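In: Turn this into a model:
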Amino acid sequence: MPVLARHGALAALWFLIVATPLAGAAERPNVLLIYIDDLRPQTADYGHEQMVTPNFSRFAANGVRFENAYCQVPTCGASRASLMTGLYPTRERFPDFLTWAENDAPNAKTLPQRFREAGYTTVSNGKVFHHKNDTAARSWSEAPWRPEIGGRTFYNDATAEWMKTNQETRKLPGGKVVKKVPMWEAGEVDPLDTSDGKIAAKTMADLERFAKNDKPFFIACGFAKPHMPFFSPEDTYKTYPLKQIALAEHRRMPQPQPAGLRGVREQNAYVPMTPDFSREVTYNTDEYHRRMRQGYYASVSHADDLLGRVMDKLEATGLAENTVVVILGDHGWLLGEHDQWAKNTLLHDALRTALWMSGPGVPQGAAVPSYVEFVDLHPTLCELADIAIAAGEVHGESFVATLKDPNAPHRDHAYTRFKPGDSITSADYQYVRYRDPRGRKSALLIDRKNDPLGMTNHAGEPAYAEIEADLSAKLDAKIAKATAK
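Out: Predicted coordinates:
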């Protein structure tokens, strides 16, 4: 049976949860945190009707979806370190994807560490921290686990044959030179035999194991897709015919372009060969855009399928009634907007990310309009488990109130930083201040209400001077808080 048609009897029973108090209950809730690398709000329940994501939709129908969730750093390692410690980034702390929380914040307790110290069994499957062993000794009850194959593992004989003659290379951060792999592959592979499939299987086995004892658990499960390269089972590719894929509405940078805003280069680490390996697709042509979107969409559907399997297992084991489930991307992602791909930029689509929660007492089918920051997840989950955090230990603020009442206010803006820039985003504006190593300054001010595509930069315009001053003051307050600890 095709992957995307699999529903099963268990799926119909998803999350028939008995409502209990969100915090302070006699029985502490389990936690299942599912990271999905590079997932932006690109699912059907977020309004993208072309997406085939039935399991995300069913999860959203049985929990809450956050409409304005923002990462603190738009790159994986730094974003995860920030969330796990509950600390804002600075120029020195959590600067890039190679971040080690152990090095940048050695005295900060991690989220799984707090749960472990509170008597939970804590487990890491797949990519949770960027580095497998980051804070491992104090965070996890068991050694962090990853499969023997990774996100760049290809599955088809045709890909293997092409790799024999491929001469294009890339340099890894440590200086090692390796062959580039192709950007796309519709894999002739069972979904559970992929790298992420093995992570899902390990997580399902852990759920069965923990269902046999009464000790609470904190499982973090990290899927790699839809991170590039877009290697996904062939059924998922067939779901998105190339000719039916629309292009981004806007394909130029905001004008005038601030000096600090540079293009993203991550996509250059892969070779854009057509699936039959007959030719290389020219960068940023319409065909390139459609193939990139097709690959991303297929990979999201692959993640959706695996999510469904894990959730079915949670229900089958009887654990769903007392498990808080968090599903999130680690940052946003650009799908051709501004002719850019991936993250590693302060353009808006790289900052807003996907976030859902479900569990005992959480409303069903609700959307949270208030702004939340990823650092807020750390104190929120601790409050749900009745784990105390001393004042000043984290920068995040618990949003348990929004889990009781999705319309309750939390934040009205969110802070993100990356490399030379710091950003504030609200419903009406996004403001970014850049300062390069030589001290040269530039800025980006987007009027989101009147220019939702982010085409025009109003920084420095007299008509926006009062707004810019207010946003700049808010940015100063965030930076001061971040640098105070």
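In: contacts and neighbour counts: CA atoms only from here.
Out: Will do.
In: which residues in the stretch 51-200 of the chain form helices?
Out: 54-61, 76-85, 101-104, 111-117, 136-139, 157-165, 195-210 (DSSP state H, counting those that start in this stretch).
In: Can you name every helix or strand that the longest helix along the chain contacts?
Out: The longest helix of the chain (DSSP state H) is helix 286-316. With contacts taken as 3 or more C-alpha pairs under 8 Å, 6 or more residues apart in numbering; DSSP states H and E, helix 286-316 sits against helix 8-11, helix 54-61, helix 195-210, strand 230-233, helix 234-238, strand 334-335.
In: List the residues that contact the residue nearest in space to the middle of the chain.
Out: The centroid of the chain falls nearest to residue 329 when counting by C-alpha atoms, centre = their mean (1.6 Å). Residues near residue 329 by C-alpha atoms under 8 Å, 6 or more residues apart in numbering: 35, 36, 37, 38, 39, 40, 353, 354, 355.
In: can you tell me the helix or strand for the fourth one?
Out: It refers to residue 38. Counting by DSSP states H and E, no helix or strand carries residue 38.
In: Does it touch residue 223 like I think?
Out: No - counting by C-alpha atoms under 8 Å, residue 38 does not reach residue 223; the two are 9.6 Å apart.
In: Residue 266 and residue 183, how far apart?
Out: 11 Å (C-alpha to C-alpha, to the nearest Å).
In: who's more crowded, these two?
Out: residue 183 (22 against 13; other C-alpha atoms under 10 Å).
In: please give me the structure for this one as well, since I'd like to look at both together:
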Amino acid sequence: MNFRNINIAFLLLSILILGSCKTNKKSVKLTNSKPKNILFIAVDDLKPLLNAYGESEMYTPNIDRLAKMGTIFTNAHVQQAVCGPSRASVMTGMYPDHTKVWDLETNFRESAPELMSMPEYLITQGYETSATGKIYHHGPVSKGHDYKSWSIPHTEPNYFDEKYGNPVLAYQNPENKRLLTSYINEAKEKGLNNKQQREYAFEKLKPSTESADVSDQSYTTGLYPLEGIKKIDAILNTGKPFFVGVGFIRPHLPFIAPKKYWDLYKREDIKLAEFQELSEGTPKIAYHSFGELRSYSDIDNNARIGKKLPEDKQRELIHGYMASISYVDAQIGKLLDALEERNILKETVIVLWGDHGYHLGDHTEWNKHSNFEQATRIPFMFAGPGVAKNTKVDKPVELLDLFPTVFDLVGVKSPQLDGKSLTPLLDTDPNTNIDPQYAVSQFRRHKSKMGYSIRTNRYRYTEWHDEGYRSYTPYEEGRIIGRELYDYQVDPLETRNLVDDSDYASEAKKLKAQLKDFLTK
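Out: A predicted model of the protein is given here:
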């Protein structure tokens, strides 16, 4: 994929837009007569473990409600299954090889300074933009959670329920708070700075789950809808259309939720991953040793690829993940209620997305960080004007398609992007349609190795390339160190790599050609 011409075009477009914005801000007008609002809901580490996606054991009435209000994509995939690259991609509408963000440390403003973010572009189109919570990855973004994206500053709420007090390092359980506070004080006495104090405390105590009998507003998750509603009200008072982002950190580890959400599920009824083995014939590079989970003090740090966690710990973790989802679901309901109470549902486009999927013991894996189905597949849904109601689309689509799709729905002309508009799949007009053939994901291993994966309606084909290969460098067969092929029609759990199976030779050749075409175009 040659990005050089795209880079130059996008840079020129950005200069023209920003230049006109600086010299004649008041003259900017929307392309449609009645501008539409955008409520942008991001949920960290959320896989499609939702009732609306057929997971009937889940209690997610508000996400179900949103699904009935619009259209959900059942075969949607992220560009890279880790927070930083995924969020940089969706916010710019560009693949990771274009943003140059493949890790948690890189800021796209430095690696690809010619790019504009979605809300930044909307400012030039007369929108007021603001956000709360996790929209970009917290670590590398510039001051103000990428301050260029917001006409009204991004904020992190801290007005916790006074009955329970502020959490300590995200925890509210009284014993956890007491111990963590004591460890922080020890670190202070040693002269350690704030970051070092946190690290010192977590070396001694870092639970992977917490169920405390507290209110929703005792954790930050319960404050995000309140803060988002404040921003909506402030912008409504200006008479301008809004882009308001609300980014929920849960169900990211640690799996924390008030006790009432844990009580929705019986641990003894929780199903463990059906396939907890390494896939037959799959190269080792496809796996990782879930270091993110192993960093927690109640997890065996000696666990590695191929080793299953004890079943009671698996059930506890899955229970916490499910409770966290239901907790977030309740907060999403507050946002939907607010739009309804203000009578602006009909003029607001709502999009909900997860930044990647999540392993919960399948392949003995936990967290994300792979090109397997459980890591790349996400919930992805739209509602509002121009969107068909109570509809499911099973075509393979990509998260970066969000940028041009939202712009189409609100009537704003989109810049040149890697993604495509999905509006022909969202409307009720049978005369408009597109037929995407595959979604692309990638994952970097050990800096020099990159795995590229395409997911069709039925198959996933993956190639692992070495020697620092990227899609903008020459494609060489000699760099390929591993290949994978899975058939979800006959093997939905990816138990066997079929790439060398003679019965799949023709399909493997076809998929390889498709991936190579994508990588070299």
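In: Quick check: the alignment partner in structure 2 of residue 111 of structure 1 vs residue 355 of structure 2, distance?
Out: Superposed on structure 2 with TM-score structural alignment, residue 111 of structure 1 falls opposite residue 118. Going from residue 118 of structure 2 to residue 355 of structure 2 by C-alpha to C-alpha gives 16 Å.
In: can you check residue 141 of structure 2 too?
Out: 16 Å.
In: Looking at the two, which is more packed in?
Out: Shown here are residue 141 of structure 2 and residue 355; by other C-alpha under 10 Å, residue 355 has more neighbours (33 against 20).
In: Am I right that that one is in contact with residue 87?
Out: Yes - Residue 355 of structure 2 is in contact with residue 87 according to C-alpha under 8 Å; the separation is 6.5 Å.
In: Which of the three states applies to the aligned residue in structure 2 for residue 225 of structure 1?
Out: Aligning on TM-score structural alignment places residue 225 of structure 1 opposite residue 250 in structure 2. Secondary structure of residue 250 of structure 2, reduced to three states by DSSP: H, G, I helix; E, B strand; the rest coil: coil.
In: State the distance from residue 250 of structure 2 to residue 44 of structure 2.
Out: From residue 250 of structure 2 to residue 44 of structure 2 the distance is 6 Å (C-alpha to C-alpha).
In: now swap in residue 99 of structure 2 and tell me
Out: On the measure of C-alpha to C-alpha, residue 99 of structure 2 and residue 44 of structure 2 end up 20 Å apart.
In: same question, residue 412 of structure 2
Out: Taken as C-alpha to C-alpha, the span from residue 412 of structure 2 to residue 44 of structure 2 is 27 Å.
In: what do you get for residue 481 of structure 2?
Out: 31 Å.
In: picking that back up, same list (the helices of the stretch 51-200 of structure 1) but as a markdown table, adding distance to residue 321 of structure 1 and mean neighbour count.
Out: Compiled in a markdown table, these are given as follows (distance: least, C-alpha to C-alpha, whole Å; neighbours: other C-alpha atoms under 10 Å):
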| stretch | distance to residue 321 of structure 1 | mean neighbour count |
| --- | --- | --- |
| helix 54-61 | 14 | 21 |
| helix 76-85 | 25 | 27 |
| helix 101-104 | 33 | 18 |
| helix 111-117 | 19 | 21 |
| helix 136-139 | 25 | 18 |
| helix 157-165 | 44 | 13 |
| helix 195-210 | 13 | 20 |
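In: Which of those sits closest to residue 359 of structure 1?
Out: helix 54-61 (10.5 Å; C-alpha to C-alpha).
In: same for that closest one, what does it pack against?
Out: Short answer (3+ C-alpha pairs under 8 Å, 6+ apart): helix 54-61 of structure 1 packs on helix 286-316, strand 355-358.
In: Now distance to residue 232 of structure 1 and mean neighbour count too, for those, in JSON lines please.
Out: Output for those, formatted as JSON lines (distance: least, C-alpha to C-alpha, whole Å; neighbours: other C-alpha under 10 Å):
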{"stretch": "helix 286-316", "distance to residue 232 of structure 1": "5", "mean neighbour count": "23"}
{"stretch": "strand 355-358", "distance to residue 232 of structure 1": "22", "mean neighbour count": "24"}
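In: Dump those into a markdown table; add distance to residue 147 of structure 1 as well.
Out: Formatted as a markdown table, the helices and strands packed on helix 54-61 of structure 1 follow (distance: least, C-alpha to C-alpha, whole Å):
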| stretch | distance to residue 147 of structure 1 |
| --- | --- |
| helix 286-316 | 15 |
| strand 355-358 | 25 |
